[in-house]
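[1] Sequence plus the predicted model coming up.
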Amino acid sequence: MRSVAPIADRSASKSARTRQRIVDAAAAAFRRHGYASVTLKDIATRAGLQAGSLYYHFDSKEDLIDAILSAGVDAAITATRDAVEALGPGADPVARLRAAIAAHVRVVLSEESHASANLRILGQLPDAIRERHLKQQRAYGAFWAALLRDAARAGAIRDDLDLSVVRMLTLGALNWTTEWYRAGRCSPSEVAAHAATMILDGIVRGASPRRRRG
């Protein structure tokens, strides 16, 4: 005889699924239309709910935005860490960078990912909301900084480059793909391959390095 989950557990599970459906619907709406033009009613309609039902799960639009921002950065962190760790601890540092670039691009270009919605609306949000997520964003930046430092220590990166600038330019270029990418011309994996080639061929040794200024 199959065991039956307690009513409280089933109710909690249903509530969690509904909450996730709301977050997914909001991410899709923000990704397509931006922050300011999307209302809670729009999100409720997309989620197949009454507008008032949203307030059972989220106190406000800002509360919902917080959930999307956290989910977006978490998705990027998880994808890039998993891709790098899959190579093993002794992997070539340039291969680790290449894997991180590919994973980041795949996440931000995924229609199902909250990371793409995150990037689409981040610049439109009030400062107070953005500041609440700085710690999470800095942790992701630190992960990339460590990848670049490891490559530099291995002698793989030109010594005339500032690693902080390289990191910011790299992430800026990868994140900007959400603004111009349209499915059909090429796949996210092909975009990732192009990005890795352009970025890494520009910073690894053998690409006509100049003497560091100063």
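    Good, I have the coordinates.
[2] C-alpha only now, for contacts and for neighbours.
    Will do.
[3] Which residue, other than its chain neighbours, is closest to Arg130?
    Leu122 (7.2 Å; Cα to Cα, 6 or more residues apart in numbering).
[4] Compute the number of surrounding residues for the one you found.
    16 (other Cα atoms under 10 Å).
[5] now the one 5 residues further on
    For Asp127, the count of nearby residues is 10 (other Cα under 10 Å).
[6] same deal with Ser53?
    By other Cα under 10 Å, neighbour count at Ser53 equals 12.
[7] also this one, for the comparison:
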Amino acid sequence: MSSRALILDTAAELFSTLGYAGTGVRQIANAVGIQPASVYHHFTSKDRILEEVLRIGLTQTLRCTRDTVEVLPAEANCRDKVEAAIDGHLRGIYTNLAYTATNIRFHGQMPVEVGKRLRPLRDGYSDYWRVLLQEAAGAGFLQVGLDVSMARALILGGLNRTVAWFDLEKGELEPLIHTAIVTYGGIWTKNRALKVRAMDRKQGG
């Protein structure tokens, strides 16, 4: 692992537990086993370290979500796609939790300029979900009167908040994904096209 990657991994662990405000460059350097000057060789400031940690976490979640949707068979319908996105979002969060937890737990501590630089990435992911849900609404898959923007916020907010109570070391991810999909099942008016979801195929061998 490169020094830069080690700094980022260490910073992500510290940010995710202590918060941005509670973590200093010297703490990161000490945890890595290097001098603070060596950290500044790779990053000009703590803000830039945080920005890269958040960028990695956001990109990871976006990629995992899209990949999970894109591998669906051609007959998949709007419901299959949204439920696959729920699956992918949770897998993205827990693939490298320190990075994504930093973003979820301490979003309010993010420096304004860091937030501005990351806004295109955040907006792009939000738009991805908006399109999925709008397509579902347009095809008559969502309950009449359901507000797509509210639904998106409730789904993503609920999935993200699992980091506050779900411990991957004590439980398995598959039941969490299944429970999330069932919990949000009330938004639908139509069934899936796919009789067996990807998770169920894995469990059934």
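    Cool, got the structure. Source: prediction; values computed, not measured.
[8] Quick TM-score on the pair, please.
    The TM-score (TM-score structural alignment, normalised by the length of the second structure) is 0.85; 190 aligned residues with a Cα RMSD of 1.8 Å.
[9] measure the residue of the second structure sitting at the aligned position of the residue nearest to Arg130 of the first structure to Gly92 of the second structure for me?
    Aligned against the second structure by TM-score structural alignment, Leu122 of the first structure finds its counterpart in His107. Separation of His107 of the second structure from Gly92 of the second structure (Cα to Cα, to the nearest Å): 17 Å.
[10] Same question for Met1 of the second structure.
    From Met1 of the second structure to Gly92 of the second structure the distance is 21 Å (Cα to Cα).
[11] the more surrounded of those two?
    More crowded of Met1 of the second structure and Gly92, by other Cα under 10 Å: Gly92, with 22 against 6.
[12] Map that one across to the first structure for me.
    Match for Gly92 of the second structure (TM-score structural alignment): Val107.
[13] That match should be in a strand, yeah?
    No - under DSSP: H, G, I helix; E, B strand; the rest coil, Val107 of the first structure sits outside any strand and is assigned helix.
[14] That one contacts Ser113, doesn't it?
    Yes - Val107 of the first structure lies in contact with Ser113 (Cα atoms under 8 Å); the separation is 6.2 Å.
[15] The aligned residue in the first structure for Thr44 of the second structure and Arg182 of the first structure, how far apart?
    In the first structure, Thr44 of the second structure lines up with Asp59, judged by TM-score structural alignment. Distance, Asp59 of the first structure to Arg182 of the first structure, using Cα to Cα: 34 Å.
[16] what does Trp176 of the first structure give?
    12 Å.
[17] What of Leu161 of the first structure?
    Counting by Cα to Cα, the gap from Leu161 of the first structure to Arg182 of the first structure is 32 Å.
[18] With Ala196 of the first structure instead?
    Distance from Ala196 of the first structure to Arg182 of the first structure, by Cα to Cα: 19 Å.
[19] about what we covered before: tell me the secondary structure for the match of Thr44 of the second structure?
    coil.
[20] Ok, Glu112 of the first structure next?
    coil.
[21] And it, how far from Thr170 of the first structure?
    For Glu112 of the first structure, the distance to Thr170 of the first structure - Cα to Cα - is 23 Å.
[22] ok, these two, which is more surrounded?
    Thr170 (18 against 13).
[23] That one matches what in the second structure?
    Using TM-score structural alignment, Thr170 of the first structure pairs with Ile155 in the second structure.
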